[in-house]
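Trainee: sequence first, then the predicted structure, then my questions.
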Amino acid sequence: MANSASTAWTILRISMEERLVYRGDFMLGTLMRFLPIVTQIFLWAAVFSAIEASATGNATIAGYRYHDMVAYYLLTMLSRAFSSMPGLASGITREIRSGTIKRFLVQPVDMLFFLFLYRAAHKLVYYAVAVIPFALVFYLCRGFFVETPHGWVWAAYLASLLLAFLLGFFLEATIGMLGFWFLEVSSLLFVYMLLNFFFSGHMFPIDMLPQPWATTVKLIPLQFLAYFPAAVFLGKVQGAALLEGLAAQAAWTLAFFFFARWAWQRGSRRYSAFGG
């Protein structure tokens, strides 16, 4: 146990040091990612103004008012910062094709364990550097957050973000492991990223989909990568539905943990590498 903890700390520390050296662009890059929010603010202002002009009272779309909609997009960007794993699946498939993955077969370091610590270091460094632009943007847009979580809802929101990170990691790791069976998975990754962009709620709230599509999309795990944490914060999911949502998010996370572990065990047994 002590040796495992020491190994984990060494990998995490070195990975964090590596990123602190060359990832000073995290701060500027994060600020630039928020620029599309300006377009969203003007777009939805025009949409809701047109609705209010033709109706009486506060305009709503799928239960979202104007300030809710803008706040939702800000929150989904925060959710995606936790759940997105750029280059994880493609990196695994590239190592399988190049043969460099054999280092995990001959060295006493589990690949999933190593990659998990590597990504955890990435997120820790990212938020340590990007906390300033995040704080700046949310402060400037604080007027859109009319209601904020209180009490145990804060704990539920933070839990949803943590589970989003875990789900995003194990889901993409599972896809990357398909490289053991297919020589080329770039097309599959493209399809996955496209579906992820739409059905995670990053492009628009899933509530806006007509039935039965809204219910169907909420049955798949992608909603937990962006939509669900934002919905928890905005109070769109409450009471028993909130507990059920967290349980479903945890269940999907556990399922993909076993999928990734199973794919690694089966894939490594059928894998062959040649050369020095």
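Mentor: Yep, that arrived.
Trainee: for the rest of this, base every contact and every neighbour count on C-alpha atoms.
Mentor: OK.
Trainee: give me the number of residues near residue 163?
Mentor: Residue 163 is surrounded by 24 other residues when neighbours are defined as other C-alpha atoms under 10 Å.
Trainee: residues contacting it?
Mentor: Under the criterion of C-alpha atoms under 8 Å, 6 or more residues apart in numbering, the contact list for residue 163 reads 249-250, 253.
Trainee: again, only using 10 Å
Mentor: Taking C-alpha atoms under 10 Å, 6 or more residues apart in numbering, we find residue 163 in contact with 82-83, 157, 169, 224-225, 229, 246, 249-254.
Trainee: separation between it and residue 101?
Mentor: Using C-alpha to C-alpha, to the nearest Å, one obtains 27 Å as the distance from residue 163 to residue 101.
Trainee: swap in residue 41?
Mentor: The value you get for residue 41 to residue 101, if C-alpha to C-alpha is used, is 46 Å.
Trainee: cool, and residue 69?
Mentor: Remark: distance between residue 69 and residue 101 (C-alpha to C-alpha) = 44 Å.
Trainee: neighbour count winner among these two?
Mentor: The neighbour comparison of residue 69 against residue 101 (other C-alpha under 10 Å) goes to residue 69, with 23 against 18.
Trainee: residue 135 - that's part of a strand, no?
Mentor: No - following the definition DSSP: H, G, I helix; E, B strand; the rest coil, residue 135 is helix and is not counted among the residues of a strand.
Trainee: before we go on, here's another structure to hold up against the first:
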Amino acid sequence: MYARVLTWWTILRICIEERLVYRGDFVLGTLMRFLPIVTQVFLWTAVFQSMGEGTIRGWTRNDVIAYYLLTMVARAFSSMPGLASGIAQQIRDGEIKKFLIQPIDLIGFLLLARIAHKLVYYGVAIGPFALVFYLCRDYFTAGWPPVEVIAAFVLSLAMAFLLGFFLEAAMGMVGFWFLEVSSLLFVYMLFNFFFSGHMFPLDFLTDFLPGWLQPIAHYQPLQYLAYFPAAVFLQKITGPELIEGLLVQAAWVVVFAVACRVALKRGFRRYSGYGG
């Protein structure tokens, strides 16, 4: 057990060191990511003024702008750029063979690499995040939420990371059967952008979805990548609904973790590697 823990700690440490060396663009990249918030301020100010209403389904203009800031935080946790395509490429190029002959688990290795990436990212980008949120503090009209809400928010972010990882890793495992997953990823990103709440709060969809689709939309997994953590922080989801949301999010993490592991196991059984 000690040897296994030492092995995984060594892998994590090396991954962190690698990212500290070549990812000096985190600070600039983080600041550039927040630039679109300027357009959101003008857009939603115009939307609320044109409707002549103080709120839209309980959301004020300040709530929506604060929501966009928080979804950027959530997306920074849950987004896994290059994960699925990288797995598919390793399968296609034959690099996946090393995980068949070496005592390192592919999923565990990739998970540690992503944890290292997020640790380095937030360690370097915490300054730009703090600056942007300080400049936009007036949009958070309710102030800081209670301690228990902050704890739920942090928990939802951690599970958003795990959900994003296992979901995209499972899609990458499709490469054992189809080799190329770019079309699948394109469709996924299209649905992800819309149903994760990255475009606007999912509460706004209620009036447009047919009745039979609303329960599906309420429990679909993509909302836990962006919408749910932001709504928790803004206290749009509270009480029993908050507990239910956390449990459903945890359930989706387990579902995709199992799916990822099963796909890897079955993929290795059908994989054929040739050459040196």
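Mentor: Good, I have the coordinates. In this text the structure is predicted, and so the values were computed from the model without any measurement.
Trainee: quick one on the thing from earlier: residue 59 of structure 1: which of the contacts of residue 163 of structure 1 is nearest?
Mentor: For the contacts of residue 163 of structure 1, the minimum distance to residue 59 of structure 1 (C-alpha to C-alpha) is 24.0 Å, reached by residue 229.
Trainee: for that closest one, which non-adjacent residue is closest in space?
Mentor: Ranked by C-alpha to C-alpha, 6 or more residues apart in numbering and with sequence neighbours excluded, the top spatial neighbour of residue 229 of structure 1 is residue 160, at 5.4 Å.
Trainee: thinking that neighbour is in contact with residue 249, fair?
Mentor: Yes - between residue 160 of structure 1 and residue 249 a contact is recorded at 7.7 Å, counting by C-alpha atoms under 10 Å.
Trainee: mean per-residue distance, the longest helix seen in structure 1 versus structure 2.
Mentor: With DSSP state H setting the assignment, residue counts place helix 239-270 as the longest helix in structure 1. Taken against structure 2, helix 239-270 of structure 1 registers an average deviation of 0.4 Å after superposition, with mean C-alpha distance after the TM-score superposition for structure 1.
Trainee: for stretch 188-197 of structure 1, same thing?
Mentor: The superposed stretch 188-197 of structure 1 is, by mean C-alpha distance after the TM-score superposition for structure 1, a mean 0.5 Å from where its aligned residues fall in structure 2.
Trainee: okay, that stretch sits on what stretch of structure 2?
Mentor: Here stretch 188-197 of structure 1 aligns to structure 2 at residues 184-193, judged by TM-score structural alignment.
Trainee: mind listing what's buried along that stretch?
Mentor: 185, 192 (16 or more other C-alpha atoms under 10 Å).
Trainee: who's in contact with that stretch?
Mentor: Residues external to stretch 184-193 of structure 2 that are found in contact with it (C-alpha under 10 Å, 6+ apart): 84-85, 168, 171-172, 174, 182-183, 195-196, 198-200, 221-223, 225-226.
Trainee: please indicate which of these are buried?
Mentor: The neighbour-count test (16+ other C-alpha under 10 Å) marks 84-85, 168, 171-172, 174, 195-196, 198, 200, 221-223, 225-226 as buried among the contacts of stretch 184-193 of structure 2.
Trainee: looking at the residues you listed, which two lie furthest apart in space?
Mentor: Checking these with C-alpha to C-alpha, the most distant pair is 174 and 200, at 30.2 Å.
Trainee: give the aligned equivalent of residue 203 of structure 2 in structure 1.
Mentor: By TM-score structural alignment, residue 203 of structure 2 lines up with residue 207.
Trainee: show me what the host helix or strand of residue 73 of structure 2 is packed against.
Mentor: Applying DSSP states H and E as the criterion places residue 73 of structure 2 in helix 61-78. Counting contacts by 3 or more C-alpha pairs under 10 Å, 6 or more residues apart in numbering; DSSP states H and E, helix 61-78 of structure 2 is packed against helix 26-33, helix 37-51, helix 106-135, helix 147-173, helix 227-233.
Trainee: so that helix versus helix 147-173, what angle?
Mentor: If you take axes from the mean of the first three to the mean of the last three C-alpha atoms, to 10 degrees, helix 61-78 of structure 2 sits at 50 degrees to helix 147-173.
Trainee: residue range for helix 61-78 of structure 2 in structure 1?
Mentor: Taking TM-score structural alignment as the measure, structure 1 aligns residues 66-83 with helix 61-78 of structure 2.
Trainee: contacts only, for residue 47 of structure 1.
Mentor: Under the criterion of C-alpha under 10 Å, 6+ apart, the contact partners of residue 47 of structure 1 comprise 41, 59, 61, 66.
Trainee: sorry, back to before: mean deviation, the match of helix 61-78 of structure 2 versus structure 2?
Mentor: Stretch 66-83 of structure 1 sits 0.4 Å off on average (mean C-alpha distance after the TM-score superposition for structure 1).
Trainee: figure out how far that stretch is from the centre of its chain.
Mentor: For stretch 66-83 of structure 1, the gap between its own C-alpha mean and the chain's C-alpha mean amounts to 12 Å (C-alpha atoms, centre = their mean, to the nearest Å).
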